[in-house]
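> coordinates for the following, if possible.
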Amino acid sequence: MHPARRPNRGPSAAAENRAALIAAAREVFAGAGYNAPLSMVARAAGVGQGSLYRHFPDRVSLALAVFEDAVADLEALADEPGSTLADVLDLITEQTIASTAFIDMVSVPPMDPDPRLIQVRDRVAKLLAGALPEARRAGRVREDLGPDDLVLAVGMLAGVLAKTPAPDRRETAERVWTLLRRGLEP
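Below you'll find the model as predicted:
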């Protein structure tokens, strides 16, 4: 059951509507994927599509608002002293289990990539690149492994998890990483 549409309170409701749209999009993208109809997001937020498009003129704008926290969490973890590549990949895996839409958005750019998505992808690749030297020194990854390889591996994980029922995602993620590590490790 979708929430009832709230009465239009005009500009005074703008911040509340924006927050409701972001929360609804997070849930809709998690359940139906990144390409879910935006009308589902508006309905789930209890606002009209006009309100959605006033705040977010396109799907990418909405997705960036939804997933900014996820990227910020990854960057904060990568900046922590003692943080390892495994820690970052574990958090990415948890985020992917919760919502494959995030990784779909950053790992497989469309044929004509939106520069904003490339920026997010580059932020994720940069934090992975920052964790690689320590992992190489410790002998946990191959010397020739690059951040783009890791983004590809995470995209592969997301592709599998997107087709996996939510209750089975954690176990499937563990199996996928077991297989992928064979190619990533020396």
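> hey, let's count contacts and neighbours off CA atoms from now on
OK.
> state which helix of this protein is the longest.
Using DSSP state H, we find that the single longest helix of the chain is helix 115-137.
> which SSE is immediately downstream of that one?
Next helix or strand after helix 115-137 toward the C-terminus (DSSP states H and E): helix 147-162.
> helices or strands up against the longest helix of the chain?
Helices and strands touching helix 115-137, by 3 or more C-alpha pairs under 8 Å, 6 or more residues apart in numbering; DSSP states H and E, are helix 59-79, helix 85-98, helix 100-107, helix 147-162.
> ok, so what distance separates the most centrally placed residue in the chain from residue 136?
Geometric centre of the chain, nearest residue: residue 102, 1.9 Å, by C-alpha atoms, centre = their mean. According to C-alpha to C-alpha, to the nearest Å, residue 102 stands 27 Å off from residue 136.
> again, but for residue 109
Residue 109 is 28 Å from residue 136, by C-alpha to C-alpha.
> okay, those two: which has more neighbours?
residue 136 (17 against 14; other C-alpha atoms under 10 Å).
> could you also give me the structure for this second sequence? I'd like to compare it with the first:
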Amino acid sequence: MPKVSEAHLLARRRQILDAAAVCFARDGFHRTSMQDIVRECGISAGLVYRYFAGKDEMIAEIVREWHAHRAAALTSGDGTEAYLGLLREIGTSEAPDARLALQVWAESVRSDELRALARAGIEQAVRATGVESEALVRVFIAVYQGLLVQTAWDEELDHGAFVDAVAEIVRRVAQR
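Just a heads-up that it's a prediction; the model follows:
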């Protein structure tokens, strides 16, 4: 059997995670079957199971990727601009699917693993910002989460106006 490259393995894993995310966002975690994911990604069930033991593992990996993306963004230069950049990203293909994010947060109430991942993501963001006030960082995390919630509910939401308003709040806080 020919060996496949690491790049090929990573691309296949990405294909499966992307298909799972589409299914989860569309139908929810509990209504999505492994067969739905197999159908969405167009590969055999055996191949999907070669990469992931099941849906829970896929969900956890999607969340880990979100946290890694946000942490990298927050530590790449000016913290304020990085944060505003993350807000601007919401509603684009770069951001977590808002419907999927809502499901993750809801499921974190039931799943110890997802709750631990959610808490770790917040703690990581608190550390990444370098801001002394953890409470202030948590307020801005709540703003991020709130924008995701509103994005899931309101397809006509003016993201630009929302981010401009947050930028004004940040500017005023910085002047104090």
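> ok so, going back, gap between the residue nearest to the centre of structure 1 and residue 38 of structure 1?
Distance, residue 102 of structure 1 to residue 38 of structure 1, by C-alpha to C-alpha: 16 Å.
> so for residue 16 of structure 1, which of the helices and strands packed on helix 115-137 of structure 1 sits nearest?
Closest of those to residue 16 of structure 1 is helix 59-79, at 14.3 Å (criterion: C-alpha to C-alpha).
> quick check: angle from the closest one to helix 115-137?
For helix 59-79 of structure 1 against helix 115-137, the angle by axes from the mean of the first three to the mean of the last three C-alpha atoms, to 10 degrees is 20 degrees.
> quick one: buried residues of helix 59-79 of structure 1?
Under the neighbour-count criterion of 16 or more other C-alpha atoms under 10 Å, helix 59-79 of structure 1 has 62-67, 70-71, 73-75, 77-78 buried.
> stretch 80-93 of structure 2 too?
82, 83, 84, 86, 87, 88, 90, 91.
> got TSV for the residues you listed, with distance to residue 136 of structure 2 too?
Shown next, in TSV, are the buried residues of stretch 80-93 of structure 2 (distance: C-alpha to C-alpha, whole Å):
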residue	distance to residue 136 of structure 2
82	16
83	13
84	15
86	17
87	16
88	20
90	21
91	24
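> quick check, nearest of those residues to residue 141 of structure 2?
residue 83 (9.3 Å).
> wait, the closest one sits on residue 72?
No. Between residue 83 of structure 2 and residue 72 there is no contact under C-alpha atoms under 8 Å: 11.0 Å.
> distance-wise, check residue 80 of structure 2 relative to residue 44 of structure 2.
Distance from residue 80 of structure 2 to residue 44 of structure 2, by C-alpha to C-alpha: 45 Å.
> again, but for residue 150 of structure 2
37 Å.
> and if you look at residue 108 of structure 2?
30 Å.
> which of these two has more neighbours?
residue 108 (17 against 13).
> which residue in structure 1 aligns with that one?
Matched to structure 1 by TM-score structural alignment, residue 108 of structure 2 sits across from residue 110.
> its match and residue 172 of structure 1, how far apart?
26 Å.
> and for residue 101 of structure 1?
Distance of residue 101 of structure 1 to residue 172 of structure 1, computed by C-alpha to C-alpha: 17 Å.
> who has more neighbours out of those two?
Looking at residue 101 of structure 1 and residue 172 with other C-alpha under 10 Å, you find the greater number of neighbours at residue 101, namely 27 against 18.
> quick check: that one touching residue 33?
Yes. At 5.1 Å, residue 101 of structure 1 counts as touching residue 33 under the criterion of C-alpha under 8 Å.
> for the match of residue 108 of structure 2, helix, strand, or coil?
Three-state call for residue 110 of structure 1 (DSSP: H, G, I helix; E, B strand; the rest coil): coil.
> with the one 3 residues further on instead?
The three-state assignment at residue 113 of structure 1 reads coil, by three-state DSSP.
> residues touching it, list them.
If you count contacts by C-alpha atoms under 8 Å, 6 or more residues apart in numbering, residue 113 of structure 1 has none.
> end to end on stretch 100-115 of structure 2, go ahead and measure it.
End to end - C-alpha to C-alpha - stretch 100-115 of structure 2 spans 15 Å.
> remind me what the longest helix seen in structure 2 packs against, helices and strands.
Using DSSP H, we find that the single longest helix of structure 2 is helix 6-27. On a contact count with 3+ C-alpha pairs under 8 Å, 6+ apart, helix 6-27 of structure 2 meets helix 34-41, helix 55-74, helix 98-107.
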